[in-house]
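Trainee: coords please:
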Amino acid sequence: MHLVDDDLGWLSRGRDQDLSGLLAGHSDYREFVAALNARNDGWVTTTRVLSPRVIRELPGFTACRQQ
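Mentor: Predicted structure coming up:
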């Protein structure tokens, strides 16, 4: 899901000029790691409702939108 998060972030920032998903403004490494871990935990929680097939297909779906 990390790759899907990256792809959707690039799409949001590049196509839509939406910077709301950036993990910016952390003054030190520990803060950044904590924020990144929280984001990853959110993805894990959110994707529990998705089928394995949908999860396997998401990277292809999101990657093709960036081209």
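
Trainee: make it CA atoms for all contacts and neighbour counts henceforth
Mentor: Will do.

Trainee: what's around residue 2, how many residues?
Mentor: 12 (other Cα atoms under 10 Å).

Trainee: ok, residue 2 - contacts?
Mentor: The contact partners of residue 2, by Cα atoms under 8 Å, 6 or more residues apart in numbering, come to residue 40.

Trainee: the structure of the following sequence is requested for comparison with the preceding one:
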Amino acid sequence: MTLCLAAGALAVSLGASEITLAWRHSVQQTLWEEVWRAGPDGVTLVEARIQGSGAGMEAPPEARLVDG
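Mentor: Next comes the predicted model:
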């Protein structure tokens, strides 16, 4: 399974079944990363990594700290 990104009329095949999206909070500069995987049921969030919570970026209740 291959992931594709689409924006407007443009679609790009990434040639991968898993991607990591990363960004920083615009004010607090907190790093947030998400790993997404394509499978038979569509695209699924596999893992999320955050440096800490920020305005509008709270970790879900089931989140846990792993390796510091």
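
Trainee: now what about the TM-score between them?
Mentor: Laid over one another, the chains give 0.23 as their TM-score (TM-score structural alignment, normalised by the length of the first structure), with 32 aligned residues with a Cα RMSD of 3.9 Å.

Trainee: what about residue 50 of the second structure, how many residues nearby?
Mentor: A count of nearby residues for residue 50 of the second structure, using other Cα under 10 Å, gives 19.

Trainee: residue 32 is in contact with that one, correct?
Mentor: Yes - counting by Cα atoms under 8 Å, residue 50 of the second structure does reach residue 32; the two are 4.5 Å apart.

Trainee: next structured bit after the longest helix along the first structure?
Mentor: Scanning the first structure for the helix with the most residues, using DSSP state H, yields helix 29-47. Sequence order places helix 52-64 as the next helix or strand after helix 29-47 of the first structure, per DSSP states H and E.

Trainee: tell me how far that following helix is from the chain's mean position?
Mentor: Remark: helix 52-64 of the first structure is offset 13 Å from the chain centroid, using Cα atoms, centre = their mean, to the nearest Å.
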